[in-house]
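Asker: Let me see the structure of the following:
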Amino acid sequence: MQNQIFELQYALDTFYFLMCGALVMWMAAGFTMLEAGLVRSKNTVEILTKNIALFATACTMYMICGYAIMYGGEWFLSGIAGGDALVADALAASNENGFGGDSVYSAASDFFFQVVFVATCMSIVSGAVAERMKLWSFLLFAVVMTGLIYPLEGSWTWGGNDVFGLYNLGDLGFSDFAGSGIVHMAGAAAALAGVLLLGARKGKYGPKGEIRAIPGANLPLAALGTLILWMGWFGFNGGSVLKLGDIASANSVAMVFLNTNAAAAGGAIGALLLARLIFGKADLTMLLNGALAGLVAITAEPSTPSALQATLFGLIAGVIVVLSILALDKLKIDDPVGAISVHGVVGLFGLLLVPITNPAATFLGQIAGAATIFVWVFVASLIVWALIKLIIGLRISEEDEYEGADIAECGMEAYPEFVI
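Answerer: So this is what the prediction gives:
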């Protein structure tokens, strides 16, 4: 009877992991629609191609080497290829822990859940460099980012390894429940390095430094993408509880879902109200980014705040993201979708919130972790972007940028019936 209970818990936790992974995979659709809506119509096909290709690249590179670097083990997932041996090892570990430890699910489900996080991190980069980067330069960077840069950073945090053998972030009191820093700020750091080398879109800034708005082509798509991301985030944060098959875990999952939703709502409200005060209008793009900012902020610790605290955290994140987007524009850092602000600035804010409700974390540890993640990802990305720029270039030509990346990079248009 006890073995049957163990097997049922194993099956339930594995199924929960897989379903949450599928929800996170659905976030790829959210990023794709959001970015497709916020770029001009002449760049739509290219942004769609980037998002689907980066997902495939991330899955492949993480299978080849990323998972092994981050958590140890053999490259090319040779263990998973072994099938029966992997299942036996997983069951042995689960029995050893009495199904009370972390090893209560299939190792293959763990890989699937982890790999969609890698793709999420890379998707953040896509929007920030949109409308002027060469497709193949972007995908070449994606190979390095998903195969080395992100996994190594992940090995120092979720993997529990020392940072280049110097110090252990866990010992310093660093905590990042589902990846405000490990996933989101890391993606933003890589994006920032690329944007600095790439430069702004033509016409974005005037000769006297004036900022010119470049509206997106399809705001209904952007709104749809945001709602898809909002939904997928329940898998992102909820799956990070890592299991469901006992009362304590089930209660934790429920609280994580509740707080994730509350923070997103708070972020949307905060951004909407501030935009109304600044612009005198209800700015849809700020509303969308406010909801995403709330989601990013709560991701670092969605299990310990109360629902009211989560809402307030999201509200503040929504205010921060509006101010950050305006500040980066003044600094001439051109980010078409606001990804650096949403995922980078607010990702840092989310990390700093953790000690407020989680006494196991320390502000020193959070700062040390944030600095480690940012410095490593930014510097490594800057080097890789610079090498790509030197070898094949980063930016499409001025003529191609004027005509649109769709024709230049993909040879087709998203809306050919509207082209004369």
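Asker: rest of the way, CA atoms for contacts and neighbours
Answerer: Will do.
Asker: how much space between residue 233 and residue 11?
Answerer: 23 Å (C-alpha to C-alpha, to the nearest Å).
Asker: More neighbours: these two, which one.
Answerer: residue 233 (25 against 16; other C-alpha atoms under 10 Å).
Asker: In this structure the more buried one contacts residue 25, no?
Answerer: No - counting by C-alpha atoms under 8 Å, residue 233 sits too far from residue 25 to count as a contact (10.1 Å).
Asker: For those two, list the residues in contact with both.
Answerer: Between them, residue 233 and residue 25 share no contacting residue under C-alpha atoms under 8 Å, 6 or more residues apart in numbering.
Asker: And the longest helix that the chain contains, what's buried?
Answerer: As assigned by DSSP state H, the longest helix anywhere in the chain is helix 2-38. By 16 or more other C-alpha atoms under 10 Å, the buried positions in helix 2-38 come out as 6-7, 9-38.
Asker: So which elements touch that helix?
Answerer: helix 44-61, helix 107-128, helix 219-238 (3 or more C-alpha pairs under 8 Å, 6 or more residues apart in numbering; DSSP states H and E).
Asker: Which one of these lies nearest to residue 194?
Answerer: With respect to residue 194, and counting by C-alpha to C-alpha, the nearest of the helices and strands packed on helix 2-38 is helix 107-128 at 8.3 Å.
Asker: what inclination does the closest one have with respect to helix 219-238?
Answerer: 140 degrees (axes from the mean of the first three to the mean of the last three C-alpha atoms, to 10 degrees).
Asker: next helix or strand past helix 107-128?
Answerer: The helix or strand immediately downstream of helix 107-128 is helix 135-144, counting by DSSP states H and E.
Asker: Quick one: list the elements packing against that following helix.
Answerer: Where contact means 3+ C-alpha pairs under 8 Å, 6+ apart, helix 135-144 is packed against helix 44-61, helix 363-391.
Asker: Buried ones in it, by neighbour count?
Answerer: Neighbour-count burial for helix 135-144 flags 135, 137, 138, 139, 141, 142, 143, 144 (criterion: 16+ other C-alpha under 10 Å).
Asker: ditto for stretch 256-270
Answerer: Under the neighbour-count criterion of 16+ other C-alpha under 10 Å, stretch 256-270 has 256-270 buried.
Asker: Over to stretch 377-388?
Answerer: Buried-residue list, stretch 377-388, by 16+ other C-alpha under 10 Å: 377, 378, 380, 381, 382, 384, 385, 386, 388.
Asker: Quick check: the second one vs residue 24, distance?
Answerer: Distance from residue 378 to residue 24, counting by C-alpha to C-alpha: 25 Å.
Asker: One more, so I can put them side by side:
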Amino acid sequence: MLYEVVILSTKRIVIVGGGAAGLALASKLGRKWGGSDVVDVCLIDKSPIHIWKPKLHEVAVGVIDQSIEGLLYRDHGLKNGYRYIRGEIEQCDPDTKSIQLATVYNDDGELLLAPRQINYDILVLALGGVSNSFNTLGADEHCIFLDNLENANLFHHKLLDALLQLNETQERVSIGIVGAGATGVELAAELHHVIESVKEYGYLNIAKHHLEVHLIEASSKILPQLPERVSARAQAVLDKIGIRLHIGVQVKEVTHEGFITQDGDVIKAGLKVWAAGVKGPKAFENFTKLPITSRNQIEVDTCMRVKGHQDIYALGDCALLMQDSGRPVPPRAQAAAQMADTLFGNIVNRLQDKPEKAFIYKDYGSLVSLSRFSAVGNLMGNLRSGDFFVEGHIARLMYISLYQRHLASLYGWFSAVVYRIAQKLLKWQRPKLKLH
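Answerer: Model (predicted):
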């Protein structure tokens, strides 16, 4: 039986997905119209907590604690003028202008919420992207995909179990990561930071030589989407701290023991992570009435409207927006943030009967954190004068500033600064690593 959630407002804006793009958009719209009779803003996400996706690898290794860094949608919505509904979309019907949310169960498998139908006047799909296993045999069964908070916590618990066992047996812990993009590289560096820090917490028998991290990349270099100088410098840092790099290596199969390459070699790994490729969420496979690509992305026009549907928008990694150059907007956090800003302006214009503006992506460069060891990146990549290479403390400060900009989009600049100070004060009195 379906239960309808009634939304009593003139215009019902439903945003599905509380990632960087969806949450920023809901915050801006809520602060503009929250509490008014003009617009009702509703944010839907299957998790009650938001963690900025570029920080999921830090949750996975325990460098940050979600109880400090996490944002509760229900509380944030109360303070920023939008409503939060917990749920996971499973179908969209543009003919009736409604979406269906899946059944919700508790941890014991008991029914919490029956399927629900939610009507909309304007629908925004912002579900983000997930890693693409490219149908590699055994990948879905044996690998952890660091695409959401649930999987980051799963990796964290498995890592703690491995460390506890390692402290007693002194047998090596082997971790394999497929994909040497930003997530894979940053996770590898953080793992070596953690293994050097746990001795302070009573793991007296653990040393850095007990950890073996394999980083596997099919391309000819790590960070394949970034300039050669950034890639080379990051590789030098990873080499120095002992990461085992397998460059130009394709994985044919994943087993319980590890990874089988195209050449038939076996890279043994107890903990296995898949961080390669990007595609849209699995739910989009059911969206038969929308233009879905072979990679589960939704085709949108330059104003982020889903092609053929005036009342549905999509943004972020789940959307395929082709630029004038013939290339799609890249799946990056900065692109999602820019899309949210543009779509906010377009929805405001739409409700005021003004023309919408085309989205223009501006590449401000990329930064990669290598834990406490370093940070590297290139800035202002859209300028004709070329890229500016940065590393070390300057790059680290710039990387931190990206997170501050994300917080500002959620809270406003003043509240974001206060919030960040509060986070720092809380962390000052708590362990440097989350060991539970």
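Asker: What's the TM-score once they're superposed?
Answerer: The TM-score (TM-score structural alignment, normalised by the length of structure 1) is 0.32; 204 aligned residues with a C-alpha RMSD of 6.4 Å.
Asker: related to what we said a few turns ago, give me the angle between the longest helix of structure 1 and helix 107-128.
Answerer: Helix 2-38 of structure 1 and helix 107-128 are oriented at 10 degrees to each other (the same axes, to 10 degrees).
Asker: Tell me which helix or strand residue 290 of structure 1 sits in.
Answerer: helix 284-299.
Asker: Against which helices or strands is that helix packed?
Answerer: Against helix 284-299 of structure 1 (3+ C-alpha pairs under 8 Å, 6+ apart) you get helix 219-238, helix 247-279, helix 307-330, helix 346-357.
Asker: can you give me the helices in structure 2?
Answerer: Under DSSP H, structure 2 gives helices at 20-33, 56-61, 66-69, 73-80, 139-142, 149-169, 182-197, 228-241, 333-351, 392-411, 413-428.
Asker: Mean neighbour count added to those helices, as JSON lines?
Answerer: Shown next, in JSON lines, are the helices of structure 2 (neighbours: other C-alpha atoms under 10 Å):
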{"stretch": "helix 20-33", "mean neighbour count": "24"}
{"stretch": "helix 56-61", "mean neighbour count": "25"}
{"stretch": "helix 66-69", "mean neighbour count": "14"}
{"stretch": "helix 73-80", "mean neighbour count": "18"}
{"stretch": "helix 139-142", "mean neighbour count": "16"}
{"stretch": "helix 149-169", "mean neighbour count": "17"}
{"stretch": "helix 182-197", "mean neighbour count": "22"}
{"stretch": "helix 228-241", "mean neighbour count": "16"}
{"stretch": "helix 333-351", "mean neighbour count": "19"}
{"stretch": "helix 392-411", "mean neighbour count": "17"}
{"stretch": "helix 413-428", "mean neighbour count": "13"}
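Asker: can you tell which of the ones you listed is closest to residue 260 of structure 2?
Answerer: Nearest to residue 260 of structure 2, of the helices of structure 2 and by C-alpha to C-alpha, is helix 139-142 at 10.9 Å.
Asker: just checking, what packs against the closest one?
Answerer: When contacts are defined as 3+ C-alpha pairs under 8 Å, 6+ apart, helix 139-142 of structure 2 packs onto strand 251-254.
Asker: Check the burial of the nearest residue to residue 253 of structure 1 once chain neighbours are set aside by counting its neighbours.
Answerer: Spatial nearest neighbour of residue 253 of structure 1, chain neighbours left out: residue 238 (5.5 Å); criterion: C-alpha to C-alpha, 6 or more residues apart in numbering. Counted by other C-alpha under 10 Å, the residues lying close to residue 238 of structure 1 total 29.
Asker: Residue 238 of structure 1 contacts residue 261, correct?
Answerer: No - counting by C-alpha under 8 Å, residue 238 of structure 1 stays clear of residue 261, with 11.1 Å between them.
Asker: Could I get the buried residues of helix 135-144 of structure 1 in JSON lines, plus columns for distance to residue 229 of structure 1?
Answerer: Formatted as JSON lines, those follow (distance: C-alpha to C-alpha, whole Å):
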{"residue": "135", "distance to residue 229 of structure 1": "24"}
{"residue": "137", "distance to residue 229 of structure 1": "26"}
{"residue": "138", "distance to residue 229 of structure 1": "22"}
{"residue": "139", "distance to residue 229 of structure 1": "23"}
{"residue": "141", "distance to residue 229 of structure 1": "24"}
{"residue": "142", "distance to residue 229 of structure 1": "21"}
{"residue": "143", "distance to residue 229 of structure 1": "24"}
{"residue": "144", "distance to residue 229 of structure 1": "25"}
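Asker: Nearest to residue 294 of structure 1 among those residues?
Answerer: The closest of the buried residues of helix 135-144 of structure 1 to residue 294 of structure 1 turns out to be residue 142 (C-alpha to C-alpha; 26.5 Å).
Asker: Who are the contact partners of that closest one?
Answerer: Here residue 142 of structure 1 is in contact with 54, 57, 58, 122 (C-alpha under 8 Å, 6+ apart).
Asker: Tell me the spacing between it and residue 121 of structure 1.
Answerer: With C-alpha to C-alpha as the criterion, residue 142 of structure 1 and residue 121 of structure 1 are 10 Å apart.
Asker: Could you verify my assumption that residue 396 of structure 2 touches residue 374?
Answerer: Yes - under the criterion of C-alpha under 8 Å, residue 396 of structure 2 makes contact with residue 374 at 7.1 Å.
Asker: how near is the nearest residue to residue 396 of structure 2 once chain neighbours are set aside to residue 98 of structure 2?
Answerer: Leaving aside its chain neighbours, residue 396 of structure 2 sits nearest to residue 375 (5.3 Å; criterion: C-alpha to C-alpha, 6+ apart). For residue 375 of structure 2, the distance to residue 98 of structure 2 (C-alpha to C-alpha) stands at 45 Å.
Asker: which of the two has more neighbours?
Answerer: Legend: neighbour count by other C-alpha under 10 Å for residue 375 of structure 2 and residue 98, higher for residue 375 (25 against 18).
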